[in-house]
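**Q** turn this into a model:
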Amino acid sequence: MCGITGWVSFDRDLTRELETLDAMTRTMACRGPDAAGTWVERHAALGHRRLAVIDLPGGKQPMSVRTPDGEVSLVYSGEAYNFVELRDELVKRGERFTTSSDTEVVLRGYLRWGAAVAEHLNGMYAFAIWDARVRKLVMIRDRLGIKPLYYYRTHDGVLFGSEPKAILANPLAKRSVDADGLREVLAYSFTPGHAVWSDMHQVEPGTVVTVDADGLRERTYWRLETRPHTDDLDTTVGRVRELLDDTVRRQLVADVPRCVLLSGGIDSGTLTALAAKHLGDERVRTFAVDFMGQAENFKPDELRDTPDAPYILDVAEHVGSEHADIVLDPQTLADPEVRRAALVARDLPIGLGDMDFSLYLLFKEIRQRSTVALSGESADEIFGGYKHMHIPQIQQARAFPWIAVSVGPFDKDATGVNPELLAGLRLEEYRLDQYDSAVAQVERLDTDDDFEHRMRIMIHLHLTRFMRSLLDRKDRLSMAVGLEVRVPFCDHRLVDYVYNAPWSLKTYDGHEKSLLRGAVKDMLPDSVAWRPKSPYPSTQDPYYARELQRQAIRLLTDPDNDVFQLIDQDWLNAAATLEPAAIGRVTRLGLERTLDLAMWLDIYRPELKLP
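**A** Next comes the predicted model:
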């Protein structure tokens, strides 16, 4: 896993821009702590930071191959889980390899198939190739959007990077955010390709972007496609088990220590059990996050009926894992330096507060003991695991389901934001436009009745919008500490297969995630196999809420702070002086947003183009 960046310019000599290239590359140091490399010619410059996972001595980048017609150079982030099979196929076709790395497989695959190499890959990846033979940059992102890749068009080319910070390190990139960027921060519509920063874009999942002297072009090589599902229940359950088994086997391949993130739910339990099976005599290592005093003092709330700890223990004992709990105290969670680290990791003021901070601290601790972790991310989006997916009013709502639901980590009313700004942003109109645009992309089978089509829309929205936001969160917070997190549920074969299974199969046993449970319940303790969905944990310690208030009060002592262009000062004053017991979920989200925005403005100094 790595961080990549680069610059293509058809009008200037980039061999004179090494200092800027180095600055762009340094911003990716957290993603690649093991090695750094740059490559430059007159019209193209590539930068790379490496986290060594496979072929530790042989996978150095940028990697180049000289051909009779010119050099072809690659910077690559990710893992191709089928690289061994692809290398064997390429050898049979006449390619010769000098390393054992998947990076060289991707590069030589490009030499053989061009940009169509993407269609041969199974994995998570984002890479860029400068093909000097035709003076063209090729940028490719994996099918589900697991690995990030951004670009920024200039008057004579393009800047690109794994994260916006790499692009913003180039003086050509303007640090500005316009009204649509603010809408994206506040509306939670997760518009494909949108990067929040003005004139910056994401390479969309399953997409090839090419840049040459004639301009920029996009081509989609994979998307969710609607097709009839002809397998019966037993066959479907068996196929899900087969795909999961193969995917976990592939994703355990690494030349560094591995582990599984364990939360006490069926998703992470499945990966733990399958990993234990494939590792054989090697004991699987598991890690979980917890909060000081949470297990003893847990109180059911709107989102969580039970604490995670007992279920985590059930799985660990069931499979015999080498388990460790990472227990966090509220003082550390509330430390402004932890907030700063998470904001720098994500580049944006997302406002999820302790759910981001605890994930960052969990990854930081795991990185001391492992380099690769498997995560159960995305099973809910694929198998229909969220509680709100099963509520009739939300199933029929003309709104993004994660916003239509009355509880959750997102504040649909943007509590605390300046009322005049909210009026100018017209968030509800923006959300509705985005929703209608997203729904229009969902294909309908002639055999789908209205309900089946609505549930296909529900899953499609989660897979193409909501899931991408969670994958970005996990990538950024893990790579900020140099930890590679793999997400087996995002194998495109599994996603494609389960997407087309009808809702009646996804709920055949009367519960959420029926297909997953049917496929793996024999490997899990009953307590976990039948446990209802419980979201990522959040601290219930009153100290944390009080500390949010104290930091808000300190912010109020500076009435000229730029954050008050965005936040209602009177609201913040009222929220900061509430009795802590009166701070509900929505007020707490508003406080988190305020503190995030204030710190983000201080770190990035963006030019805000308000409506």
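
**Q** contacts and neighbour counts: CA atoms only from here.
**A** Noted.

**Q** can you tell me the closest non-neighbouring residue to Pro419?
**A** Spatially, and ignoring its direct neighbours in sequence, Pro419 is nearest to Asp568 (7.2 Å; CA to CA, 6 or more residues apart in numbering).

**Q** was I right about the one you found contacting Glu420?
**A** No: assessed by CA atoms under 8 Å, Asp568 is found out of contact with Glu420, at 9.3 Å.

**Q** which of these two has more neighbours?
**A** The neighbour comparison of Asp568 against Glu420 (other CA atoms under 10 Å) goes to Asp568, with 18 against 11.

**Q** how much space separates the more buried one from Thr594?
**A** Counting by CA to CA, to the nearest Å, the separation of Asp568 from Thr594 is 9 Å.

**Q** which neighbours do these two share?
**A** Between them, Asp568 and Thr594 share these contacting residues under CA atoms under 8 Å, 6 or more residues apart in numbering: Gly416.

**Q** run through who's touching the helix or strand where Ser504 lies.
**A** Using DSSP states H and E, Ser504 sits within helix 503-506. Outside helix 503-506, the residues within contact range by CA under 8 Å, 6+ apart are 233, 383-384, 452, 455-456, 512-515.

**Q** from the contact counts, what lies against the helix or strand that it is followed by?
**A** Per DSSP H and E, the first helix or strand lying C-terminal to helix 503-506 is helix 514-520. Counting contacts by 3 or more CA pairs under 8 Å, 6 or more residues apart in numbering; DSSP states H and E, helix 514-520 packs against helix 233-251, helix 379-383, helix 503-506.

**Q** at 6 Å what do you get?
**A** helix 233-251 (3 or more CA pairs under 6 Å, 6 or more residues apart in numbering; DSSP states H and E).

**Q** packing partners for the helix it packs on?
**A** Using 3+ CA pairs under 6 Å, 6+ apart, helix 233-251 is in contact with helix 514-520.

**Q** check which element follows the helix it packs on along the chain.
**A** helix 526-529.

**Q** that next one: which residues count as buried?
**A** 528-529 (16 or more other CA atoms under 10 Å).

**Q** next, the second sequence, to be compared with the first:
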Amino acid sequence: MCGITGWVSYDRDLTREQPTIDAMTETMSCRGPDAAGTWVARDAALGHRRLAVIDIPGGTQPMSVSTPQGDVAMVYSGEAYNFTELRAELEARGERFTTSSDTEVVLRGYLQWGEAVADRLNGMYAFAIWDARTHKLVMIRDRMGIKPFYFHPTADGVLFGSEPKAILANPLVKAIVDIDGFREMAGFIKTPGHAFYKGMKEVVPGTIVTVTKEGIRERTYWRLETKQHTDDLETTVSRVRELLDDIVRRQLVSDVPECVLLSGGLDSSAITALSAAQLDIPVRSFAVDFVGQTENFQPDDVRATPDTPYVHDVAEHVKTDHSDIVLDHRELADPDVRRKVITARDMPTGMGDMDASLYLLFKAIRAESTVALSGESADEIFGGYKQFHDPEVQLADNWPWIEMFRKTDMTGLDSPDSGWNRLDLPGYWREKYTAAVAEVDRLDTEDDFTHRMRVNSYLHLTRFVRMLLDRKDRMSMAVGLEVRVPFCDHRLVEYVYNTPWSMKTYDGREKSLLRGAAKDVLPESVVRRVKSPYPSTQDPAYGKEIQRQVRDLLAEGNHRVFDLTDRKWAQSLATVDEVTGRDRGALERILNMAVWLDIYRPEMVS
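**A** Here you go, the predicted structure:
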């Protein structure tokens, strides 16, 4: 796991631009705290910050190979979990390796197969290869979009980076945001290819982007396709377990300390138990908790139970070496933490205290481990969220999670917040929803309801999950922690996506296939537990603290944030006696926006 950046320019000599390349690379220092390096030629410059995970002494980047026709150089972020098999295949084809790293496997795979190397990779990755033989840049991103990757076309080439901040460090680019950028940020969707900053683009997951003197070309090498499922139920459950065992085995390969993230839900508990079965030593597990949360927990429409009792059941059942990271309201509301979160995310989006707690959890874990396995994405794959099971939402002609948010009054978008009301989010949702649904093919044998649930799954797997994967990546890499997501293995995603909804709910509950595949290694309490999202503090002191911070912001005078949000509304929120969850979200949004404006000083255009 690392941070990458680069610059291709066909009209200038980039050997004279070393200070700019260094500045772009330095913005990625949190992603790669172990080493830094650049590779600069006339037309291309590459920068890399390394988090050493595989082959500590030998995996230095940028990595290059000299050929009679010119150098081939690469910067790479992520992991190829099948690099051992690929290395053996490449050696049989005559390639000779100088390191034990997966980075060199990917580079030499490109020498053998060109861009088709992407088809052979199993993993999470974003990498760029400058091929001096053809004066071409090749950028490739993993199938599910686990690793972020952005680029910005220029008049004579392109700039790229793991995060927008690397591109914004180049003087050719300004931080400009238009109304579509704000719509994308506030709309709870992640449109493929869309970036928050004007002129910037995201490398679409499963896509290869090539840059030559003639221009930029994008080609899809993988997409989620509709296929007939022919296995019976027993075979399907067995196949899911077989895939999970193989995926976890591959993702436990590391030359540095590793652990698992444990929430006490079915997803993380399954990964924890399967990891424990693979290791000869107790697996290290970590969970987040809040001061007084378990003792004073109040069930609501979103969370029926606290996590900690279930976490401890799993830890005891599989004998993990477990630690609870317990946070209080002051840590969650700390302005310095908020600043780090917004800097990591590059925009004022966020999930409030859940972003802060995730950042603080990862920071605590990083003191003891470098790699963590997460249960992220199982809900999107197996159908775990409430919106998958609500009859009204199932058939609604809109984004399922937006409909569910509206039912539970969670969006906070009907406030008198003048900035947000100008965005016309309902219109934006309709436009993007129609385009997304059109991407889904239908089998001749599918009835209307089965196809509708396929569409809902597709929307979650291509829009919703990418928001959460981006959040996970940004918060973890902000502290130099590599988080792996076994459920995002494309083989599992393809298989379960094409499994009929009736099989995904064969026991009348959510995530039936996962429960059936993993119940033999889990405590009964977790097998029976109803889905509960990532936790949020219930401490009223947190709401009071962010109210105080908004009052301080109001006292400053004419802060730019009040060009985007209604000052009177902010005053009413900052003085209300009881802070509801809806109010809390609005207060957090005001603070996030203010911090982002202070850090990035963007230009905003209509």
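
**Q** aligned to the residue nearest to Pro419 of the first structure, what sits in the second structure?
**A** Under the alignment by TM-score structural alignment, Asp568 of the first structure pairs with Asp566 in the second structure.

**Q** all strands for the stretch 251-400 of the first structure, in order.
**A** Using DSSP state E, counting those that start in this stretch, the strands found in the stretch 251-400 of the first structure span residues 258-261, 285-291, 322-328, 372-374.

**Q** nearest to Asp22 of the first structure, out of these?
**A** strand 372-374 (27.1 Å; CA to CA).

**Q** pull the distance from the closest one to the chain's centre.
**A** Counting by CA atoms, centre = their mean, to the nearest Å, strand 372-374 of the first structure is centred 14 Å from the centre of its parent chain.

**Q** that one against the second structure, how far on average?
**A** Compared with the second structure after fitting, strand 372-374 of the first structure deviates on average by 0.2 Å (mean CA distance after the TM-score superposition for the first structure).

**Q** and for stretch 545-555 of the first structure?
**A** Mean for stretch 545-555 of the first structure is 0.6 Å (mean CA distance after the TM-score superposition for the first structure).

**Q** what span of the second structure is that stretch aligned with?
**A** Counting by TM-score structural alignment, stretch 545-555 of the first structure sits on residues 543-553 of the second structure.

**Q** quick one: furthest residue from the center of the first structure?
**A** Pro68 (39.6 Å; CA atoms, centre = their mean).

**Q** how much space between that one and Ala213 of the first structure?
**A** Counting by CA to CA, the gap from Pro68 of the first structure to Ala213 of the first structure is 22 Å.

**Q** again with Pro330 of the first structure
**A** Separation of Pro330 of the first structure from Ala213 of the first structure (CA to CA) stands at 54 Å.

**Q** the two - which one has more neighbours?
**A** Pro330 (20 against 14).

**Q** distance of Ser100 of the first structure relative to Asp88 of the first structure?
**A** For Ser100 of the first structure relative to Asp88 of the first structure (CA to CA), the value is 11 Å.

**Q** higher neighbour count, those two?
**A** Set Ser100 of the first structure next to Asp88 and count neighbours by other CA under 10 Å: Ser100 wins out with 17 against 12.

**Q** mind checking how far that one is from Ala116 of the first structure?
**A** 22 Å.

**Q** tell me the residue in the second structure aligned with Arg96 of the first structure.
**A** Residue pairing (TM-score structural alignment): Arg96 of the first structure is matched to Arg96 of the second structure.

**Q** what is the neighbour count of that match?
**A** What Arg96 of the second structure shows, counting by other CA under 10 Å, is a neighbour count of 11.

**Q** that one sits in which helix or strand?
**A** Arg96 of the second structure belongs to no helix or strand when elements are defined using DSSP H and E.

**Q** again, but for the one 10 residues further on
**A** Following DSSP H and E, one finds Val106 of the second structure within helix 102-113.

**Q** correct me, but the match of Asp568 of the first structure touches Gly419?
**A** No: contact criterion CA atoms under 6 Å: Asp566 of the second structure and Gly419 do not qualify, at 7.3 Å.

**Q** could you pull out the helices for the stretch 1-150 of the first structure?
**A** Applying DSSP state H, counting those that start in this stretch to the stretch 1-150 of the first structure gives helices spanning 18-26, 83-92, 102-113.

**Q** the shortest one vs the second structure - mean distance after superposition?
**A** Read it as helix 18-26 of the first structure. Compared with the second structure, helix 18-26 of the first structure is 0.2 Å away on average (mean CA distance after the TM-score superposition for the first structure).

**Q** give me the buried positions along that helix.
**A** Quick answer for helix 18-26 of the first structure (16+ other CA under 10 Å): 21-26.

**Q** identify the residues contacting that helix?
**A** Outside helix 18-26 of the first structure, the residues that touch it by CA atoms under 6 Å, 6 or more residues apart in numbering are 47, 166, 169.

**Q** run the last query once more with 10 Å
**A** 3-7, 14-15, 32, 36-40, 45-49, 159-161, 165-171 (CA atoms under 10 Å, 6 or more residues apart in numbering).
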